[in-house]
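Engineer: this is a predicted model, with the sequence first.
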Amino acid sequence: MLTGKQKRYLRKEAHHLQPIFQVGKGGITPNMVKQIQAALEARELIKVSILQNVEESHQEVAETLSARTGAELVQLIGRTIILYKESKNKKEIELP
């Protein structure tokens, strides 16, 4: 569980990042979860964009992604989700 200070730090670090995944009409697929897990292992901090044609609410999508990938939900702002998961092999981000 991240503290408020850690979440603020991660939001600052994610500001310049571009979303590397998009959740569309098909929703969250097992293949997408695997790819996001691999990206989190490589980068630790990623953004995911939610397209307009998603049938679930943005909050449901964010919580589902967080639960299935084992990542912490840093922020959900508009249609953008910021996820963080500490890398096992390649730790780059030092949390305060």
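Structural biologist: Perfect, I can see it now. Every value quoted in this text rests on a predicted model; they were computed, and no experiment measured them. Numbers count the residues shown, from 1 in each chain.
Engineer: alpha carbons only for contacts and neighbour counts from here, please
Structural biologist: Will do.
Engineer: ok, now which ones touch Leu73?
Structural biologist: Counting by CA atoms under 8 Å, 6 or more residues apart in numbering, Leu73 touches 62-63, 66, 81-84.
Engineer: which residues sit against stretch 86-96?
Structural biologist: Taking CA under 8 Å, 6+ apart as the rule, stretch 86-96 contacts 5-6, 9, 40-44.
Engineer: inside helices: which ones of the residues you listed?
Structural biologist: Counting by DSSP state H, the contacts of stretch 86-96 place 5-6, 9, 40-43 in helices.
Engineer: most widely separated two among those?
Structural biologist: Lys5 and Ala42 (23.4 Å; CA to CA).
Engineer: centre-most residue in this protein?
Structural biologist: Centrality entry for the chain: nearest residue to the mean C-alpha point is Leu83, 2.4 Å, by CA atoms, centre = their mean.
Engineer: assign the closest residue to it other than its chain neighbours to helix, strand or coil.
Structural biologist: Using CA to CA, 6 or more residues apart in numbering and skipping residues adjacent in sequence, the residue nearest Leu83 is Leu73, 5.0 Å away. Look at Leu73: counting by DSSP: H, G, I helix; E, B strand; the rest coil, its state is strand.
Engineer: check it against this one:
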Amino acid sequence: MLTGKQKRFLRSEAHHLDPIFQVGKGGVNEAMLVQIEEALEKRELVKISILQNNEDDKHEVAEKLAKGTKAELVQLIGHTVVLYKQSVNNKKIELPVKR
């Protein structure tokens, strides 16, 4: 579980990132979750765009993405989801210490 300070830090880190995945009309599926997990292992922090033609509630989509990839939901702003998962082999992001 991330603290507020850690989430703020991750939001600032994600600000300059471009979305690398899109959730469209088909919604969240298993193949997408596998690809996102692989990207999280390499990058630790990813942005995902929810397209206008997606019929699901954006909050539900964000929860499905976070649960399906076992990642932390950092932010849902507009139709953009930011996920964080600490990498096992490619640790790059140093989070602020929990107090």
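Structural biologist: Done, it's in. Remember, it's a predicted structure, so these values are computed and weren't measured experimentally.
Engineer: export the contacts of Leu73 of the first structure as JSON lines, with columns for distance to Lys91 of the first structure.
Structural biologist: Output for the contacts of Leu73 of the first structure, formatted as JSON lines (distance: CA to CA, whole Å):
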{"residue": "Ala62", "distance to Lys91 of the first structure": "24"}
{"residue": "Glu63", "distance to Lys91 of the first structure": "24"}
{"residue": "Ser66", "distance to Lys91 of the first structure": "19"}
{"residue": "Ile81", "distance to Lys91 of the first structure": "21"}
{"residue": "Ile82", "distance to Lys91 of the first structure": "18"}
{"residue": "Leu83", "distance to Lys91 of the first structure": "15"}
{"residue": "Tyr84", "distance to Lys91 of the first structure": "12"}
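Engineer: and those residues, which are buried?
Structural biologist: 62, 66, 81-84 (16 or more other CA atoms under 10 Å).
Engineer: among these, which ones are in helices?
Structural biologist: Using DSSP H, those in helices are 62, 66.
Engineer: so what's the nearest residue to Gln52 of the second structure once chain neighbours are set aside up against?
Structural biologist: The spatial neighbour of Gln52 of the second structure that comes closest, neighbours along the chain excluded (CA to CA, 6+ apart), is Gly24 at 7.5 Å. Contact partners of Gly24 of the second structure, counting by CA under 8 Å, 6+ apart, are 50-54.
Engineer: repeat that for Gly26 of the second structure.
Structural biologist: Taking CA under 8 Å, 6+ apart, one finds Asn54 in contact with Gly26 of the second structure.
Engineer: surely it is in a strand?
Structural biologist: No: per three-state DSSP, Gly26 of the second structure lies outside any strand segment and is coil.
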